[in-house]
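Engineer: What shape does this take:
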Amino acid sequence: MLDKVITSGTFSLDGGTWDVDNNVWLVGDAREVVVIDAAHDAGAIAQRVGGRSVRAIVCTHAHNDHINAAADLARRTGAPIRLHPADQVLWEQVYGDEVAYEPLADGDKFEAGGIELQVLHTPGHAPGAVCLYAPEVGALFSGDTLFKGGPGATGRSYSSFDTIIASIRERLLMLPPETVVHTGHGDSTSIGAEAPHLEEWITRGH
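Structural biologist: Here you go, the predicted model:
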């Protein structure tokens, strides 16, 4: 029902480049999956998909390390790429106007293998950042909005600390505390583990 591929590459923004490992999540069953954040290596992701059909390639945001394998994976699988259009400026930094995506919006739903994913627009790390909530399996795919230990980075262009804190407080911490948070990088956590630390993040952030 839930699978992960860790791919490695670089993240570049504002003239800097950093080495990163990304979590690519596959949600579905033995027949079909949704791929969340096609990062760095379309071949490795396609190998993990195997013979399953890909219903959609969903981008939690358009930083290059989360989308740089999306076009290749779409060509291999025939699946549509889905992205919140508020991240258009970041998308164009990678693909210009050569690769199209289908816009997604808050409240949209995806389904693969009997698992429903609900789109939560959670701006802050990027204007079009989203999380995907699967209530039946008690899971949240948070991209770079919420990590084990705090919110995603907001020190670069098109990001806002106050906005990401509002997104986490109003959209994520309202979820059941046992909800497992599967992140875009690093280890998973839970809503219950992170919720008590909101005020210290705010103090630290300012």
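Engineer: hey, let's count contacts and neighbours off CA atoms from now on
Structural biologist: OK.
Engineer: give me every residue that touches Ala44.
Structural biologist: By Cα atoms under 8 Å, 6 or more residues apart in numbering, Ala44 lies in contact with Val5, Thr7.
Engineer: what about it, which SS state?
Structural biologist: Using DSSP: H, G, I helix; E, B strand; the rest coil, the secondary structure recorded for Ala44 is helix.
Engineer: try Ala30
Structural biologist: Using three-state DSSP, the secondary structure recorded for Ala30 is coil.
Engineer: who's in contact with it?
Structural biologist: By Cα under 8 Å, 6+ apart, the contact list for Ala30 reads Met1, Arg52, Gly113.
Engineer: Distance-wise, check it relative to Ala100.
Structural biologist: For Ala30, the distance to Ala100 (Cα to Cα, to the nearest Å) stands at 28 Å.
Engineer: For stretch 129-136, buried residues please.
Structural biologist: Judged by neighbour count (16 or more other Cα atoms under 10 Å), stretch 129-136 contains these buried residues: Ala129, Val130, Cys131, Leu132, Tyr133, Ala134.
Engineer: I'd like those residues as JSON lines, with secondary structure and distance to Ser142 appended.
Structural biologist: Below are those laid out as JSON lines (DSSP: H, G, I helix; E, B strand; the rest coil; distance: Cα to Cα, whole Å):
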{"residue": "Ala129", "secondary structure": "coil", "distance to Ser142": "9"}
{"residue": "Val130", "secondary structure": "strand", "distance to Ser142": "7"}
{"residue": "Cys131", "secondary structure": "strand", "distance to Ser142": "5"}
{"residue": "Leu132", "secondary structure": "strand", "distance to Ser142": "7"}
{"residue": "Tyr133", "secondary structure": "strand", "distance to Ser142": "8"}
{"residue": "Ala134", "secondary structure": "strand", "distance to Ser142": "11"}
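Engineer: ok, so of those residues, who is nearest Arg169?
Structural biologist: For the buried residues of stretch 129-136, the minimum distance to Arg169 (Cα to Cα) is 13.3 Å, reached by Cys131.
Engineer: next up, for comparison:
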Amino acid sequence: MAARVEHLQTSGVFTLDGGSWEVDNNVWLVGDDSAVVVVDPAHDAEAILRAVGGREVTAVICTHAHNDHVNAAPELADRTGAPILLHPDDLPLWKQTHPDRLPDRDLADGQVLDVAGTELHVLHTPGHAPGAVCLHVPALGTVLTGDTLFAGGPGATGRSFSDFPTIVRSIADRLLTLPPDTLVRTGHGPTTTIGAEAPHLQEWIARGH
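Structural biologist: Just a heads-up that it's a prediction; the model follows:
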């Protein structure tokens, strides 16, 4: 079968700045019947491996390094042999969760990753975290936004390493310029579209002042 996006939800605890919250995370698999990349390996490596099945995992990609998006990454990488990819600006956050295990490769703005003959374009979208990235998959009409853009607005910016004006600029410059029918597959909650979120940009800008 052709390349596609598959969804898995896992549950666990998000911790930052001394607080803890129960969360449900979206884990995304992009690929075909032979090979996939895993995006945001949250909480449960075993559940992710069951979703992968017998396919090759070519990369474990983290859209940012909050613990609830990376806590299963080392186990998943160790059990599949796949490299962990993270933008280097998020290393301080990564080290809070995995002080003794670094990611294997850096993500960079403009980088193009390939799985199953399908291109994933890396967009650096800081704001929720310094090294936050989104993955635009033009051939599948989708963008994986992590916690940068949700159905209803930008990701949270009330904690360490985050900034609201920065996330709004990232969304305006890097995401809302995508085709309106682009599916937005988020780190938490439901999928939306670029066209559904774009009309709210001025509201978000006003909130930042």
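Engineer: ok, the contacts of Ala30 of structure 1 in structure 2, which still hold?
Structural biologist: With both residues aligned by TM-score structural alignment, their matches' Cα atoms under 8 Å, the contacts of these that structure 2 also has are Arg52.
Engineer: Identify the residue of structure 1 aligned to Pro126 of structure 2.
Structural biologist: By TM-score structural alignment, Pro126 of structure 2 lines up with Pro123 in structure 1.
Engineer: Then Arg159 of structure 2?
Structural biologist: In structure 1, the residue paired with Arg159 of structure 2 is Arg156, using TM-score structural alignment.
Engineer: And the residue lying closest to that match once chain neighbours are set aside, how close does it get to Ala193 of structure 1?
Structural biologist: Distances taken as Cα to Cα, 6 or more residues apart in numbering put Asp14 closest to Arg156 of structure 1, at 7.0 Å, once the chain neighbours are dropped. Asp14 of structure 1 sits at a distance of 32 Å from Ala193 of structure 1 (criterion: Cα to Cα).
Engineer: Those two: who's more crowded?
Structural biologist: Counted by other Cα atoms under 10 Å, Asp14 of structure 1 and Ala193 do not tie: Ala193 has more neighbours, with 15 against 7.
Engineer: what does the more buried one align to in structure 2?
Structural biologist: By TM-score structural alignment, Ala193 of structure 1 lines up with Ala196.
Engineer: That match is in what secondary structure piece?
Structural biologist: Taking DSSP states H and E as the criterion, Ala196 of structure 2 maps to helix 194-197.
Engineer: if we look at that helix, which residues are touching it?
Structural biologist: Here helix 194-197 of structure 2 has contacts from Ala151, Gly152, Gly153, Leu175, Leu176, Leu178, Pro179, Pro180, Asp181, Thr182, Leu183, Val184, using Cα under 8 Å, 6+ apart.
Engineer: Contacts only, for the fifth one.
Structural biologist: Counting by Cα under 8 Å, 6+ apart, Leu176 of structure 2 touches Ile194, Gly195, Ala198.
Engineer: Please identify the buried residues of the helix holding Ala196 of structure 2?
Structural biologist: When burial is assessed from 16+ other Cα under 10 Å, helix 194-197 of structure 2 yields the following buried residues: Ile194, Gly195, Glu197.
Engineer: out of these, which one sits closest to Gly146 of structure 2?
Structural biologist: Using Cα to Cα, Ile194 is the member of the buried residues of helix 194-197 of structure 2 that sits closest to Gly146 of structure 2, with 14.2 Å.
Engineer: which residue in structure 2 lines up with Gly51 of structure 1?
Structural biologist: By TM-score structural alignment, Gly51 of structure 1 lines up with Gly54.
Engineer: Likewise for Asp72 of structure 1?
Structural biologist: In structure 2, Asp72 of structure 1 lands on Glu75 (TM-score structural alignment).
Engineer: pretty sure its match is in a helix, no?
Structural biologist: Yes - using three-state DSSP, the assignment for Glu75 of structure 2 is a helix.
Engineer: who touches it in this structure?
Structural biologist: By Cα under 8 Å, 6+ apart, the contact set of Glu75 of structure 2 is Ala45.
Engineer: now with 10 Å?
Structural biologist: Pro41, Asp44, Ala45, Glu46, Gly81 (Cα atoms under 10 Å, 6 or more residues apart in numbering).
Engineer: quick one: which of the residues you listed is nearest Arg169 of structure 2?
Structural biologist: Arg169 of structure 2 lies nearest to Pro41 out of the contacts of Glu75 of structure 2, by Cα to Cα, at 26.6 Å.
Engineer: burial count for the alignment partner in structure 1 of the closest one?
Structural biologist: Aligned by TM-score structural alignment, Pro41 of structure 2 pairs with Ala38 of structure 1. Counted with other Cα under 10 Å, residues neighbouring Ala38 of structure 1 total 32.
Engineer: do Ala71 of structure 1 as well
Structural biologist: Counted with other Cα under 10 Å, residues neighbouring Ala71 of structure 1 total 22.
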